Structure formats: structure tokens, C-alpha cells
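>>> next input, structure requested:
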Amino acid sequence: MQTFFSESTVKSLWGTLAGRLWRAWYRLKSKVRRTIDKSRRRAHKLQNRPRVYRVEIR
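The predicted structure follows:
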């Protein structure tokens, strides 16, 4: 019974460690992806901005 308990404890410890690692890696990847997407969208917006219309407003 004692060996089963220690085995399950070790498994759960590794599970939490792996889960934390996975979560940290996932958050890092999503942060990088979000930053790239933002810059890409901003570049696209600037590219398609109607320049003549802005001059008329002034």
C-alpha cells in the first residue's frame, strides 16, 4: 500500500511540473503570436489608409 501511495505522489508531482511547464510555454507562445498579429494588423491598416481623405479633413 505504501509503495502505491509514493508512486502516485511521484506521478502527481511530475504531472503538476509538466502542467506548469506546458502552461508557461503555451502562454509564451500565445504572447509572441499575439504581438506578431498586432504588428501585422497595424501594418495592414497603415498600408490601406485612405491618404487623400486625411488631407481633405485638415
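>>> going by C-alpha atoms from here, please, whenever you check contacts or count neighbours.
Will do.
>>> off-centre distance for the helix or strand encompassing residue 45?
Here residue 45 sits within helix 2-47, counting by DSSP states H and E. Relative to the chain's own centre, helix 2-47 is displaced by 8 Å; criterion: CA atoms, centre = their mean, to the nearest Å.
>>> would you do the same for the sequence below? I want to compare the two.
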Amino acid sequence: MVEITPPTERSCERCGRMDIWDEEQGKWTIQVEDGERLVGDRHCIHEWDINGHYSPITNTEA
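Here you go, the predicted structure:
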């Protein structure tokens, strides 16, 4: 059996913005650390670190 597992976090390789997936809201939200939102550069065209090295496919053979 094959299972698709989407990413739960991502970071921008250009400005360092950190996002986490909010399952309850069904969308990406900016990560908060020590009360500070890790927004990076709000004018950045984000280049997320999810690329060909990330594989959402999990083989769950029993």
C-alpha cells in the first residue's frame, strides 16, 4: 500500500520565512517562535525548500 504524506513545514531559501501546515484551518500559517512570527521578507517571492528531495510517498507494505 502506498500513502501520500504532504509536508507539514516549509522554509523559504531566500529570506528564511518559516511556515507550518495548520490542519484545523487547512492552510499554511507563519511559524511563531518565542512570540515572534518568522515572516522573513514580506516582499520576497518565496522559494520553498520542498523540492525534488522531498518525497510525499510512503510505502506502507505489511
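>>> can you calculate the TM-score here?
The TM-score (TM-score structural alignment, normalised by the length of the first structure) is 0.21; 21 aligned residues with a CA RMSD of 2.8 Å.
>>> that older thread, which helix or strand lies directly C-terminal to the helix holding residue 45 of the first structure?
Sequence order places helix 51-57 as the next helix or strand after helix 2-47 of the first structure, per DSSP H and E.
>>> and the gap between the closest residue in space to residue 59 of the second structure that isn't next to it in sequence and residue 21 of the second structure?
Counting by CA to CA, 6 or more residues apart in numbering, residue 2 is the residue found nearest to residue 59 of the second structure once chain neighbours are left out, at 4.7 Å. Residue 2 of the second structure is 22 Å from residue 21 of the second structure, where distance means CA to CA, to the nearest Å.
>>> higher neighbour count, these two?
Between residue 2 of the second structure and residue 21, counted using other CA atoms under 10 Å, residue 21 has the larger neighbour count: 17 against 9.
>>> I figured that one hits residue 29, correct?
Yes. Using CA atoms under 8 Å, residue 21 of the second structure is in contact with residue 29, at 6.2 Å.
>>> name the element residue 20 of the second structure belongs to?
When secondary structure is defined by DSSP H and E, residue 20 of the second structure falls within strand 18-22.
>>> and for residue 30 of the second structure, the neighbour number?
Neighbours of residue 30 of the second structure using other CA under 10 Å come to 19.
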